[in-house]
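> Have a look at this prediction, sequence included:
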Amino acid sequence: MRRILRIAVIVAAGFWTSASVADDRELCNGVGGPDVVRIEACTRLVQSGTFRGAELAKIYMRRGFLHERRPRQEGAAFADYTEAIKADPNNANAFNARGNIFSGIQNYDRAIADFNEAIRIAPRNYLIWRNRGLAHRASGDPDKAIADFSESIRLNSKPADSFNWRGEAFVDKRDYRRAIADFNEAILRDPDYEHALNNRAKAHFEIKDYRRALEDYETAFRIAPNLTEARDGAERAKAGVAQRERVALVIGNGAYRHVPRLANTVNDARIMRDTLTKLGFHVIYGEELDKRAMADHIRQFGVLAEFAQVSVAYFAGHGSTFADIPYVVPVDSKYEKLSSIPSELIQVESMVGALRRTKGVRLVILDACRDNERELELRREQLTTPAVGSGSGGGAVASEAASRGVGRLRSADGLIVVYSTQHLTTAEDGVDTTNSPFTRALAKHIVTPGLDIKDALFRTAREVIEETRGTQRPEIAISLFDPYVLAK
């Protein structure tokens, strides 16, 4: 009886051990449960003494992978991959995994040695070729990197990463054309691959294709808003676009909230935008802008204009002059009192300030003001209210008047400044037409092939005077004496 009981206990213990090993094996190899619990299961399997050779190597590999996923556990992972290699010297995955650990700590010689062994064992594993390519590139050998990436692509041409990384190796060699071809292939396989887009943008930038660089940088940043390299690259590309081409700021305001609306200003802005775009300008465009939006558009224009060969700033809307300072009017300006004018309006000087620092052709066009009766009311209010401006912060206001329309800039300073009408007069908004007489004539003449910009402006002025029978007379201040043709 005692012997029967002893045999039963031994058999039961064997069943229990077999069951526990099966559970640990399922947990170690599975995908569920916390990593710590799964690591413990793998450890029990190693300590059980049940496994040898390739089976034991797989357990070490699994535990190493779980260690590697945890913070600052690369050392434990490295130890497991090494044990896996000892248990199964023909385990290519173990050499590959340990090679990645070496690469991570920038020990590229030992990484490449491990990848060599992995490739010897499994020469058709495209991932190992790709990993060795990364190690070669990081160690400063782009030629060997390109060879490895090419073999990886030959074995499996589907992954976008392989093309992206080979493209980066071509960039290292300054072979930007072949780099762009690889980035194209990466993006073809994954259109939202922000790093490939960013890399292609950098390659376009290096060959001075700034417009394509800008498009890729902006797309990459839209996909990955945390990719600050793409955001900063876009700013540099914008400057490059402006430097090689032409840049313009076009604003049309008509839907004023607190002063009389203007019917055709947005139409005028649109026709100028389209005309300048056809002439090869990179146009920063806005319509119905409040003060904050106007300031932002002007800031963007300033960034580009500083590098541009040709810069044009165009505004259609209400204009005003206060204390001999010309202003343009955002749509949210209230004009409730004279003292608020400087804080509510935008100085024209802010539009042309960047132009004064450039050496190219600079043109400022102000199609303003369309009649603003509110300004006249404020002028009358000032004359009948001597105390306006007295008290805190407004002492100078009492003695200054707001003029009707945009005044003259203090100095052309190398600019061509065009006013759609004379100072202290109004410009016509257009009767039974979609555009003002001034902008309609301007858009027609500046696209005349071979015509110097100054002659185009003179023709515009003559046409406006004839159409309005002399009631509107544009003014042109020219400080450019060399000929320049907008339409070649």
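Yes, it's here.

> From here on, just use CA atoms for contacts and neighbour counts.
Fine.

> Strands along the protein, start to end?
With DSSP state E as the definition, the chain shows strands at residue ranges 246-252, 281-287, 310-316, 319-322, 325-328, 346-347, 361-367, 402-404, 416-419, 475-478.

> To residue 82, which of those lies closest?
Nearest to residue 82 among the strands of the chain is strand 281-287; the distance by C-alpha to C-alpha comes to 58.8 Å.

> Show me how far stretch 275-295 is from its chain's centre.
A distance of 18 Å separates the centroid of the chain from that of stretch 275-295, by C-alpha atoms, centre = their mean, to the nearest Å.

> distance between the ends of that stretch?
Its first and final residues considered, stretch 275-295 spans 24 Å by C-alpha to C-alpha, to the nearest Å.

> do stretch 79-96 as well
Stretch 79-96 stretches 14 Å from its first residue to its last (C-alpha to C-alpha).

> Likewise for stretch 203-216?
10 Å.

> Please identify the buried residues of that stretch?
Of the residues in stretch 203-216, 203-205, 209-216 count as buried by neighbour count, 16 or more other C-alpha atoms under 10 Å.

> Reformat the residues you listed as CSV; add distance to residue 461.
Formatted as CSV, the entries for these read as follows, by distance: C-alpha to C-alpha, whole Å:
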residue, distance to residue 461
203, 46
204, 43
205, 41
209, 38
210, 36
211, 35
212, 38
213, 40
214, 37
215, 38
216, 42
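
> and which of the residues you listed is nearest residue 297?
Distance ranking of the buried residues of stretch 203-216 against residue 297, using C-alpha to C-alpha, places residue 214 first at 17.6 Å.

> Go ahead and confirm that closest one touches residue 232.
No - using C-alpha atoms under 8 Å, residue 214 makes no contact with residue 232, being 10.4 Å away.

> sorry, back to before: any chance of the strands of the chain in TSV with mean neighbour count and distance to residue 43 as columns?
Below are the strands of the chain laid out as TSV (neighbours: other C-alpha atoms under 10 Å; distance: least, C-alpha to C-alpha, whole Å):
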stretch	mean neighbour count	distance to residue 43
strand 246-252	27	67
strand 281-287	20	64
strand 310-316	26	71
strand 319-322	25	80
strand 325-328	24	76
strand 346-347	22	72
strand 361-367	24	75
strand 402-404	22	85
strand 416-419	22	81
strand 475-478	17	85
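
> Redo those strands as JSON lines? Include distance to residue 66.
Shown next, in JSON lines, are these (distance: least, C-alpha to C-alpha, whole Å):
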{"stretch": "strand 246-252", "distance to residue 66": "55"}
{"stretch": "strand 281-287", "distance to residue 66": "52"}
{"stretch": "strand 310-316", "distance to residue 66": "59"}
{"stretch": "strand 319-322", "distance to residue 66": "69"}
{"stretch": "strand 325-328", "distance to residue 66": "65"}
{"stretch": "strand 346-347", "distance to residue 66": "61"}
{"stretch": "strand 361-367", "distance to residue 66": "64"}
{"stretch": "strand 402-404", "distance to residue 66": "75"}
{"stretch": "strand 416-419", "distance to residue 66": "69"}
{"stretch": "strand 475-478", "distance to residue 66": "74"}
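
> Got another one to weigh against that:
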Amino acid sequence: MSQTNPHPKFSFSGLPIVSQEENRLQQQRAQVMTLANQGRYGAAIAELEQILQENPESASDYNNRGLMQFRLQHYQAAEQDYNRAIALDPRLDSAYNNRANCYAAQGQLAEAIADYQVALDFNPGNLRAWVNQGVTYRDLGLYDLAIENFDLVLVLGTRLRGRVYGERGRTYHLRGDWNLALADYQRSLDGLSNSFSARRYRRTVEAWRSELLNPSKIA
């Protein structure tokens, strides 16, 4: 009686053999990332809808479509996609982080804090959840807690430094620590990349710095 080989097949290059279908899905998902990085969120959603028609049990694809909906400020549609992703994979920390962003955008800050915490319970290395929770603490006026989050992210890794310095700078700014704020704004501008999202965030940091340096110009 033949038995199933428990070991995956490998090509001569030492990499697992990928079927044509899997290769096509990888290409489609790569295209989604390209479209998102270009700010073409509607086109990315259309691509994800094709993927989900063939893979309706894919939590990560629902999560990614929710993110595109969020970028378009379609918060209810985004929340529905995140709920579906969590139903399919209850331990998907990125979906909790993203749903928390939806809550925060709609002013549901307590719900956002709770979802960020779930994301961090499942994955303490989720830097985005630490940052986003810090921003929400700041929105609640809990500046010390916000700064603790940002400081922790700077210890854990360098990937989000440009964003973290900007958010910590804004927190110092609102708390009245203006010299610390200016220093962090400059660190943020020096550390941001040239991606679409980074260019957009750069404009935000520049506006915050201008507000601090030229308060009389703020309407």
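Cool, the structure landed. Just so you know, these numbers come straight off a predicted model, no measurement behind them.

> Would you pull the TM-score for this pair?
Overlay of the two chains. TM-score (TM-score structural alignment, normalised by the length of structure 2): 0.71; 189 aligned residues with a C-alpha RMSD of 3.2 Å.

> on that earlier part again, among the buried residues of stretch 203-216 of structure 1, which are in helices?
203-205, 210-216 (DSSP state H).

> how much space between the counterpart of residue 185 of structure 1 in structure 2 and residue 190 of structure 2?
When structure 2 is aligned by TM-score structural alignment, the residue opposite residue 185 of structure 1 is residue 152. Residue 152 of structure 2 sits at a distance of 20 Å from residue 190 of structure 2 (criterion: C-alpha to C-alpha).

> check contacts around residue 467 of structure 1.
With contacts defined as C-alpha atoms under 8 Å, 6 or more residues apart in numbering, the neighbours of residue 467 of structure 1 are residue 437.

> Mind doing that once more with 10 Å?
Applying C-alpha atoms under 10 Å, 6 or more residues apart in numbering, we find residue 467 of structure 1 in contact with 437-438, 441, 461.

> cool, and residue 136 of structure 1?
Each residue near residue 136 of structure 1 by C-alpha under 10 Å, 6+ apart is listed here: 103, 108-109, 111-112, 130, 142-148, 169.

> residue in structure 1 matching residue 48 of structure 2?
Residue 48 of structure 2 maps onto residue 81 in structure 1, by TM-score structural alignment.

> now residue 69 of structure 2
So, by TM-score structural alignment, residue 69 of structure 2 is matched to residue 102.

> do residue 112 of structure 2 as well
Match for residue 112 of structure 2 (TM-score structural alignment): residue 145.

> What's the separation between the closest residue to that match other than its chain neighbours and residue 127 of structure 1?
Ranked by C-alpha to C-alpha, 6 or more residues apart in numbering and with sequence neighbours excluded, the top spatial neighbour of residue 145 of structure 1 is residue 133, at 4.1 Å. Distance, residue 133 of structure 1 to residue 127 of structure 1, by C-alpha to C-alpha: 10 Å.

> Relative to residue 460 of structure 1, how far out is residue 154 of structure 1?
Distance from residue 154 of structure 1 to residue 460 of structure 1, counting by C-alpha to C-alpha: 63 Å.

> When these two are compared, which one has more neighbours?
For residue 154 of structure 1 and residue 460, the more surrounded residue by other C-alpha atoms under 10 Å is residue 460, and the numbers stand at 23 against 12.

> Could you measure from the most centrally placed residue in structure 2 over to residue 160 of structure 2?
For structure 2, the residue whose C-alpha lies nearest the mean C-alpha position (C-alpha atoms, centre = their mean) is residue 128; its distance is 5.6 Å. In this view, residue 128 of structure 2 and residue 160 of structure 2 are 8 Å apart by C-alpha to C-alpha.

> Mutual contacts of the two, please.
Between them, residue 128 of structure 2 and residue 160 share these contacting residues under C-alpha under 10 Å, 6+ apart: residue 153.

> Please name the nearest non-neighbouring residue to residue 79 of structure 1.
Using C-alpha to C-alpha, 6+ apart, the nearest residue to residue 79 of structure 1 is residue 64, at 7.7 Å.

> Enumerate every residue touching the one you found.
With C-alpha under 10 Å, 6+ apart as the criterion, the residues that contact residue 64 of structure 1 are 39, 42, 58, 73-84, 94, 97-98.

> what about the helices in structure 2?
When secondary structure is read from DSSP H, structure 2 shows helices at 20-37, 41-54, 59-71, 75-88, 93-105, 109-122, 127-139, 143-156, 161-175, 178-191, 196-213.

> okay, now residue 105 of structure 2: neighbour count?
Other residues near residue 105 of structure 2 come to 15 when the count uses other C-alpha under 10 Å.

> Chain neighbours aside, what residue packs nearest to residue 142 of structure 1?
Across the structure, with C-alpha to C-alpha, 6+ apart as the measure, the residue nearest residue 142 of structure 1 apart from its sequence neighbours is residue 169 (5.2 Å).

> How much space separates residue 160 of structure 2 from residue 192 of structure 2?
Computed with C-alpha to C-alpha, the distance linking residue 160 of structure 2 and residue 192 of structure 2 is 9 Å.

> More neighbours: which of the two?
Here residue 160 of structure 2 and residue 192 are compared on neighbour count by other C-alpha under 10 Å; more neighbours surround residue 192, at 19 against 16.

> Surely the more buried one touches residue 201?
Yes - Residue 192 of structure 2 is in contact with residue 201 according to C-alpha atoms under 10 Å; the separation is 8.4 Å.

> Spell out which residues are contacts of both of those two.
162-163, 166.

> Take the residues you listed and write them to CSV, including neighbour count and distance to residue 213 of structure 2.
Listed next are those as CSV, based on neighbours: other C-alpha atoms under 10 Å; distance: C-alpha to C-alpha, whole Å:
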residue, neighbour count, distance to residue 213 of structure 2
162, 23, 20
163, 23, 20
166, 30, 15
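
> Would you tell me which one of those comes nearest to residue 84 of structure 2?
For these, the closest approach to residue 84 of structure 2 (C-alpha to C-alpha) belongs to residue 163, at 28.9 Å.

> How about the closest one, nearest residue that isn't a chain neighbour?
With C-alpha to C-alpha, 6+ apart as the measure, residue 188 is the residue that lies nearest to residue 163 of structure 2, at 6.3 Å, once sequence neighbours are left out.
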